[in-house]
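1. I would like to see how this sequence folds:
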Amino acid sequence: MSWITEYVRPKIRGLLRRDVPDNLWTNCDSCSQMILTKELHRAMNVCPHCGHHMKASVPDRLAWTFDNGECTRIELPPAPVDPLGFRDQKKYTDRLKDARAKSHLDESLIVAHGTIGGHPSVVGVMAFEFMAGTMGAAFGERFVAAARLAVLQKSPLVIFTASGGARMQEGAISLMQMPRTTIGVQMLKEAGLPYIVVLTNPTTGGVTASFAMLGDVQIAEPNALIGFAGPRVIEDTVREKLPEGFQRSEYLLDHGMLDMVVKRKDMRETLARVIGLLMRTPVTPEGGKLEATPAATMPDAAPAAPAA
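-> Below you'll find the predicted structure:
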C-alpha cells in the first residue's frame, strides 16, 4: 500500500469528519420527513410538514400544560411490585427495572398540581414510554390518590391518556383497576368537581373501557387512535372493511364520542377556558381571576318564574 492510502487519505477523512449527535434529526411517524429535533421540540412535537402530533414525554406534557411550566409532583402511594410472581421471557420485576431505567419514571402515571390559566388544577399524565402506559395495581393507587388530592384542594382533575390498556403481567389484578379508577371518578362527581380527559395517541384497551371515557368534557388531540381493540382486530372479526379514519379523533367527534378535538398548541388555553366555565371562575385576558358568577345571574340562566 502506498503512503497516499496509509497516511494522506486518513488525514483527509479526519479533517472532513464532524461529530454529529445521534438525535440531531427525527423522522415524522406520519409523513417520514426529517425534522431537526430542536425545531420539533419547539413545535411541541408536532410535525411542521403534515401537522402530525407525535408522542410526548411526561416532563414535556407537564411543562406545556401548567402556567410557566411550573408544577409540583406529588409523592404517590406504593403498590405490590409483582403480585403474581409473573414470568414470561423475562421476570416482571426485570421488565419494571428496564422500564424505569429507560424512561426515568417509576410508573405509568405521574401526578402533579399547579395552575392552568390561573386555576389551581391536578393533572395526571400517562407515560406511554413506561411499558406502553399500561394499567396495573400501582396505576390504580395513583389514580385514586390524584382524585383524593383534587377533592382535598377542591380543584378539577385533568388526565392525559396514552396507553396500550391493562398490564398483562398482573392478570386479573390489572382488570380490577377498571372499577377502581371508576370509583376515583365518582369521588370527583360527588364532590361536584370537574373531571376532564384529554385523549392522546394511542388510547386503547381497558383504559378506554373505564376512566378515559367518563370525563365531564372529552378532549382529544388530532388524529389520535382511540378505541378498545385495534382496527385490524375488529376488521378480522367482523370481516368487513372499516370506514376511513375509523377510531380516530375526528371520526369519534363526528359520531358524538368526543366534545372537541384540540391542537396541542391550543391545549393549555382550551383547558383554562373549560376549567373556568366549569368552576365558574373565568380568567381575564391579563390572567387574573374574576369573581365567580352566581348561577341565577349568569347570562344563560333561565328567568325566575312569576309569583303565583
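2. Only C-alpha atoms from now on, for both contacts and neighbour counts.
-> Fine.
3. what sits against Ala147?
-> When contacts are counted by Cα atoms under 8 Å, 6 or more residues apart in numbering, Ala147 is found next to 157, 184-185, 187-188.
4. Try it again at 10 Å.
-> Under the criterion of Cα atoms under 10 Å, 6 or more residues apart in numbering, the contact partners of Ala147 comprise 122-124, 153, 155-158, 181, 183-188, 193, 195.
5. can you tell me which of these are in strands?
-> For these, membership in strands holds for 122-124, 157-158, 195, with DSSP state E as the criterion.
6. can you tell me which two in these are farthest apart?
-> Using Cα to Cα, the two most remote members of the ones in strands among the contacts of Ala147 are Gly124 and Tyr195, lying 11.1 Å apart.
7. what is in contact with those two at once?
-> Shared contacts of Gly124 and Tyr195, defined by Cα under 10 Å, 6+ apart, comprise 147, 157-159.
8. Pick the one among those closest to Leu36.
-> When the shared contacts of Gly124 and Tyr195 are ranked by distance to Leu36 (Cα to Cα), Ile159 comes first, at 29.6 Å.
9. what about that closest one, neighbour count?
-> Counted with other Cα atoms under 10 Å, the neighbours of Ile159 add up to 24.
10. Pretty sure it sits against Val111.
-> Yes. Between Ile159 and Val111 there is a contact at 9.0 Å, judged by Cα atoms under 10 Å.
11. what sits in contact with each of these two?
-> 122-126, 143, 146.
12. Reformat those residues as TSV; add neighbour count and distance to Gly227.
-> What follows is those, written out as TSV (neighbours: other Cα atoms under 10 Å; distance: Cα to Cα, whole Å):
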residue	neighbour count	distance to Gly227
Val122	29	25
Val123	28	22
Gly124	24	20
Val125	22	19
Met126	26	16
Phe143	25	20
Ala146	26	24
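13. If we only consider those residues, which is nearest to Glu75?
-> Proximity of these to Glu75 was ranked by Cα to Cα; the top entry is Ala146 with 10.3 Å.
14. what kind of secondary structure is that closest one in?
-> In the three-state summary, Ala146 is assigned as helix, counting by DSSP: H, G, I helix; E, B strand; the rest coil.
15. and this one, so I can compare the two:
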Amino acid sequence: MNWISNYVRPKINSLFSRREVPENLWTKCPECGTMLFHRELADNLNVCTNCDHHMAISPRARFTALFDTGIFTEVKVPEPITDPLHFRDQKRYPERLKAAQKATGEKEAMLVAEGEIGRTPVVAAAQDFAFMAGSMGMYVGNALIAAAERAVKLKRPLIVFSAAGGARMQEGILSLMQMPRTTVAVQMVKDAGLPYIVVLTHPTTGGVTASYAMLGDVQIAEPNALICFAGPRVIEQTIREKLPEGFQRAEYLLDHGMLDRVTHRKQLRDELIVIIRMLMNQPPAVKGDLPPPGSPSSEAAEAKA
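-> Have a look, this model is predicted:
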C-alpha cells in the first residue's frame, strides 16, 4: 500500500478543492417551480423571471429600489410596551419577537422612511410579512401614526405598502385598537390636503384591510395579490358555495371597482412618480432627468461585506 498516493494526496486534494456553498443561492418560485439564482432574483425585485410571479420583498429592499439612488432616512417610531398582556402560547411573546427580529434583521413589522422619488420628497411606510406575518400590533400602529405626523409636518405625500395577515393575536384588544388609531392618522393626512397612496401587496388581509389599507386616495395593487378581510376558505365554508375564479385577487378587485390600478413591481416607481407629482400640482417629470433607483442586490452585497 502506497500511503502517499492513497492517503496523503487525496487528503491534500480535498483540502484545496473544498468549496463552501451557501444554502440560499437558489430560490424556487412557488408558482411555476423554476429555480432562480438569488442575484438574478434580487435584480428583478423578487419577481420570477419565468412566470412574473411577485414574491415577497423586504421593506428595506423595496425602499432601496424605490427612492432616488436608493437613499432614504428612517423615521423614528415610538416603542410601545413589549408584552402588555404577558401572552404565552407554545412560546412567550417576547421570545417570538426575538426570533422574528433575528430572522428579518428588523425591529418590527413596519419600516418608516423619508426620501425622494423622482426628486419629489415623500414619506413611506412598508410592512414586512416575514415579521410575524406582518401582523398589526401596537408598534405598527405607532409606525403609521409616526409616518402620518411626519408627512403632515413636512407637507409630503404618504405612501404605504401593506402586507399583513391581520391583527396580532398576542396583543389582543390592544391590537384591534390600532384600527381606529391608524384611521385617524390617515384622516389627519387628508385634512392637511396631502395625498395618501396605498400599494396593496400579497397578502393584505384582516384588520389591516379593514383600516388604513383601503383608505387611500389612490389604491394600487401588485399582480395577483390576495386582498381580503376573511380568506376565501372561510367564506366558502360559511356560505357553502364555490367562489368565482380569482376571487379576492387584485385583478378581480380591479374589475369590481375596489382598486384603481394593478401595477407590476418594476413599473411601480414610475407610476408613483407620475401620481404624486400630479396630486401635488407639480409639472410632469422629465424622464432623462430622473435619478436612478438603487439596486437591492448591490445593497445586500455591501451589507454582507
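16. ok so, going back, in JSON lines, list the shared contacts of Ile159 and Val111 of the first structure along with distance to Ile35 of the first structure.
-> Listed next are these as JSON lines, based on distance: Cα to Cα, whole Å:
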{"residue": "Val122", "distance to Ile35 of the first structure": "33"}
{"residue": "Val123", "distance to Ile35 of the first structure": "30"}
{"residue": "Gly124", "distance to Ile35 of the first structure": "29"}
{"residue": "Val125", "distance to Ile35 of the first structure": "26"}
{"residue": "Met126", "distance to Ile35 of the first structure": "26"}
{"residue": "Phe143", "distance to Ile35 of the first structure": "36"}
{"residue": "Ala146", "distance to Ile35 of the first structure": "36"}
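17. what's the closest of those residues to Arg280 of the first structure?
-> Within the set of these, Val122 lies nearest Arg280 of the first structure; the separation is 17.1 Å, counting by Cα to Cα.
18. Not counting sequence-adjacent ones, nearest residue to Met136 of the second structure?
-> Nearest residue to Met136 of the second structure in three dimensions, chain neighbours excluded: Ala167, at 4.6 Å (Cα to Cα, 6 or more residues apart in numbering).
19. which ones are touching that neighbour?
-> So, once contact is read as Cα under 10 Å, 6+ apart, Ala167 of the second structure ends up touching 133-138, 140, 173-179, 205-208.
20. pretty sure Gly193 of the second structure contacts Val152?
-> Yes. Look at Gly193 of the second structure against Val152 with Cα under 10 Å: they come within range, at 9.0 Å.
21. Who has more neighbours out of those two?
-> When Gly193 of the second structure and Val152 are compared on other Cα under 10 Å, the one with more neighbours turns out to be Val152, at 20 against 15.
22. Pull the number of nearby residues for Lys287 of the second structure.
-> Applying other Cα under 10 Å, we find 9 residues neighbouring Lys287 of the second structure.
23. And the shared contacts of Ile159 and Val111 of the first structure, which is closest to Glu244 of the first structure?
-> Using Cα to Cα, the shortest approach to Glu244 of the first structure within those belongs to Met126, at 27.8 Å.
24. List the contacts of Ala63 of the first structure.
-> Counting by Cα under 10 Å, 6+ apart, Ala63 of the first structure touches 69-71.
25. Same check on Ser2 of the first structure?
-> For Ser2 of the first structure, the set of contacting residues under the criterion of Cα under 10 Å, 6+ apart consists of Val8.
26. ok, 7 Å please
-> With contacts taken as Cα atoms under 7 Å, 6 or more residues apart in numbering, Ser2 of the first structure has no neighbouring residues.
27. before we move on, what about Gly117 of the first structure?
-> Gly117 of the first structure makes contact with 67, 269, 272, 283, 287, according to Cα under 7 Å, 6+ apart.
28. quick one on the thing from earlier: mind checking which of the contacts of Ala167 of the second structure land in helices?
-> Within these, membership in helices is found for 138, 140, 173-176, 178-179, 206-208, as judged by DSSP state H.
29. Buried ones only from those, please, as a ChimeraX command.
-> One line in ChimeraX is enough to select the buried ones among those; burial here means 16 or more other Cα atoms under 10 Å:
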select :138,140,174,175,176,178,179,206,207,208
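30. Phe161 of the second structure is in contact with Gln127, isn't it?
-> Yes. Taking contacts as Cα atoms under 7 Å, Phe161 of the second structure lies within contact range of Gln127: 6.3 Å.
31. shared neighbours of these two, anything?
-> Residues within reach of Phe161 of the second structure and of Gln127 at once, by Cα under 7 Å, 6+ apart: there are none.
32. For the first structure, which segments are assigned as strands?
-> The residue ranges that make up the strands of the first structure, judged by DSSP E, are 25-27, 34-36, 71-73, 109-116, 119-126, 157-163, 195-203, 217-220, 260-261.
33. would you list these in JSON lines and tack on distance to Glu6 of the first structure?
-> What follows is the strands of the first structure, written out as JSON lines (distance: least, Cα to Cα, whole Å):
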{"stretch": "strand 25-27", "distance to Glu6 of the first structure": "34"}
{"stretch": "strand 34-36", "distance to Glu6 of the first structure": "36"}
{"stretch": "strand 71-73", "distance to Glu6 of the first structure": "58"}
{"stretch": "strand 109-116", "distance to Glu6 of the first structure": "56"}
{"stretch": "strand 119-126", "distance to Glu6 of the first structure": "55"}
{"stretch": "strand 157-163", "distance to Glu6 of the first structure": "55"}
{"stretch": "strand 195-203", "distance to Glu6 of the first structure": "53"}
{"stretch": "strand 217-220", "distance to Glu6 of the first structure": "60"}
{"stretch": "strand 260-261", "distance to Glu6 of the first structure": "62"}
